[in-house]
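1. Any chance you could fold what I've pasted below:
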Amino acid sequence: MEFRDKIVLITGANRGIGKALVEACLKKEVKKIYACARDKNALSVFQDERIIPLTLDISNQDQRLAAANMALDVQILINNAGVLHPGSLFGESTHDFREDMEINYFATIEMMRAFLPVLMKNKEARMINIASIAKFTNFPFIAGYSASKAALYSISQAARIELAQHNIPVHIVNPGAIDTDMNKGSTMQMTAPHEMAMNLLIDVEAEIEDIIPDKIGKSMYEIWERSPKELEALSRQLFFQN
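-> Prediction:
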């Protein structure tokens, strides 16, 4: 598989990982990118005729359907849009937990459902869902986010199994800490978004289905492979440091 000459749709494309994915796809010489954001004006940073800006709040049903009806030539759907609220399980409110789950899980499910008819009509179609290394253990200082990404990983596995009969691969990306606004203020040595994005695309081209595109994610996965309880212990250590 090659990204060259493919038509891609990327959600949450205005900043962070999404913006880096747009730039990486351009370097991979894709044919067209539908770059989506809740505020289309935030996409004006891109100066390339291959980019089609779309207003898309993935939690808005009308906007999801409008995007699917417009972008009928999409071959690669990259579900990147998401939210992160800091907070522990026994904090003041579960409101943020509900929003994490609503956006990161339910809205992403609806994106997959909305675009499946489009993908089934186009050649070499596939989905790429951005989950998290938090799939492997919950980080209690971002407990709701961790749970929502674990749920996204699980439902993406369901999509992978179901869509195999249609020859539509589903790639699940589990990054660790990436140097974006979501992790602003962290002292960790994080991978830059552009490096993470290019690693992701290279792994997709290599037909790797479960992708860990950064150094922190890989180190945490190696710990989990040795012992899930060891990664849980690391999570506990990080929680009491915060």
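
2. going forward, measure contacts between C-alpha atoms and count neighbours the same way
-> Noted.

3. Correct me if wrong: Leu231 contacts Ser219.
-> No: between Leu231 and Ser219 there is no contact, the gap being 10.1 Å when judged by CA atoms under 8 Å.

4. When those two are compared, which one has more neighbours?
-> Leu231 (21 against 13; other CA atoms under 10 Å).

5. max-length helix in the chain?
-> In the chain, with assignment by DSSP state H, the single longest helix is helix 143-163.

6. Counting neighbours, show which residues of that one come out buried.
-> Buried residues in helix 143-163, counting neighbours by 16 or more other CA atoms under 10 Å, are found at 143-157, 159-160, 163.

7. Could you do stretch 226-242 as well?
-> Across stretch 226-242, burial judged by 16+ other CA under 10 Å covers 228, 231-232, 235.

8. Check stretch 72-84 too.
-> Neighbour-count burial for stretch 72-84 [16+ other CA under 10 Å]: 73-84.

9. From the centroid of the protein, which residue is nearest?
-> Against the mean C-alpha coordinate of the chain, by CA atoms, centre = their mean, the closest residue is Ile130 at 2.1 Å.

10. was I right about that residue contacting Asn80?
-> Yes: between Ile130 and Asn80 there is a contact under CA under 8 Å: 5.3 Å.

11. what's the spacing between the helix or strand hosting Ser235 and its chain's center?
-> Here Ser235 sits within helix 228-241, counting by DSSP states H and E. Offset of helix 228-241 from its chain centre (CA atoms, centre = their mean, to the nearest Å): 24 Å.

12. I'd like the structure of this one too, to check against the first:
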Amino acid sequence: MNLSTSTALVTGANRGLGRALTAELLSRGATVYAAARNPDQVDLPGVKPIALDITDPASVTAATKATGDVTVLINNAGISTGGNLLTGDPDNIRRDMDTNFYGTLSVVRSFAPQIAANGGGAILNILSALSWFSFPELGAYCAAKSAQWSLTNSLRVQLADQGIRVAGLHVGGMDTDMTRDLDGPKSAPADVARLAADGLANGAYEIVADDISRQVQGGLAGGVTALYPQLP
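-> Here you go, the predicted structure:
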């Protein structure tokens, strides 16, 4: 698709990968709505800041009505509470699911008719290598991202005949606020944003952004023992 003639909406656009995605799309000539719970935090010149809390149905509806010309939707907004599925606060586990799964679904259900009415386009869901692999200490986030991956697979089939191509971006560690306390290799958000934009432009269904994600993806074919060799 031609991003220079597209109108994109990026959720969670005020920082991290969302900000980098917004900047990358702008650099390619797209018109961009930069969505955030507090649009005053959006500091990129040339964008259209818009209020959007993806966990609030009224906010999602208001953002949809305030636009009208969106052809590319990037579902970047998400959280990780660090919830352990066995010992964590159930409210935090629900927050992970409410944001990463139900929030993404709410935005897609609201904006997909708009994209279809504008002749079709694309939806990109920001997933994770942890869509495919689970760390128990981050079990709530992993479960929510796995559900979001399944959501992505369903939507790409359901929306194809409306001219909407649904893609998923899988990435491991990134140098963002969410991972500031984690060790290990971390990609620069600007590099991931560039790969994501290339994938959208080329019509990719799946964008695997780093070696960690590629390794985990390859391990899926090996079954449980390949992914979790520590099991007896």
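
13. I'd like the buried residues of stretch 72-84 of structure 1 laid out as JSON lines, including secondary structure and distance to Lys184 of structure 1.
-> Shown next, in JSON lines, are the buried residues of stretch 72-84 of structure 1 (DSSP: H, G, I helix; E, B strand; the rest coil; distance: CA to CA, whole Å):
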{"residue": "Asp73", "secondary structure": "coil", "distance to Lys184 of structure 1": "36"}
{"residue": "Val74", "secondary structure": "coil", "distance to Lys184 of structure 1": "33"}
{"residue": "Gln75", "secondary structure": "coil", "distance to Lys184 of structure 1": "33"}
{"residue": "Ile76", "secondary structure": "strand", "distance to Lys184 of structure 1": "30"}
{"residue": "Leu77", "secondary structure": "strand", "distance to Lys184 of structure 1": "27"}
{"residue": "Ile78", "secondary structure": "strand", "distance to Lys184 of structure 1": "24"}
{"residue": "Asn79", "secondary structure": "strand", "distance to Lys184 of structure 1": "22"}
{"residue": "Asn80", "secondary structure": "coil", "distance to Lys184 of structure 1": "18"}
{"residue": "Ala81", "secondary structure": "coil", "distance to Lys184 of structure 1": "18"}
{"residue": "Gly82", "secondary structure": "coil", "distance to Lys184 of structure 1": "16"}
{"residue": "Val83", "secondary structure": "coil", "distance to Lys184 of structure 1": "14"}
{"residue": "Leu84", "secondary structure": "coil", "distance to Lys184 of structure 1": "12"}
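
14. Most widely separated two among those residues?
-> Across the buried residues of stretch 72-84 of structure 1, the longest distance by CA to CA is 30.9 Å; it joins Asp73 and Leu84.

15. which residue packs closest to the residue nearest to the centre of structure 1, ignoring adjacent ones?
-> Val173 (4.8 Å; CA to CA, 6 or more residues apart in numbering).

16. Trace that neighbour over to structure 2, please.
-> Structural correspondence for Val173 of structure 1 with respect to structure 2 (TM-score structural alignment): Leu169.

17. What of Ser88 of structure 1?
-> Using TM-score structural alignment, Ser88 of structure 1 lines up with Asn84 in structure 2.

18. tell me the SS of that match?
-> coil (DSSP: H, G, I helix; E, B strand; the rest coil).

19. Just to check, it is in contact with Glu137?
-> Yes: the pair Asn84 of structure 2 and Glu137 passes the contact test of CA under 8 Å, sitting 5.2 Å apart.

20. So for those two, which sits in the more crowded spot?
-> Asn84 (19 against 15).

21. Now do the contacts for the more buried one.
-> 93, 136-140 (CA atoms under 8 Å, 6 or more residues apart in numbering).

22. Distance check, it against Asp56 of structure 2.
-> According to CA to CA, to the nearest Å, Asn84 of structure 2 and Asp56 of structure 2 sit 25 Å apart.
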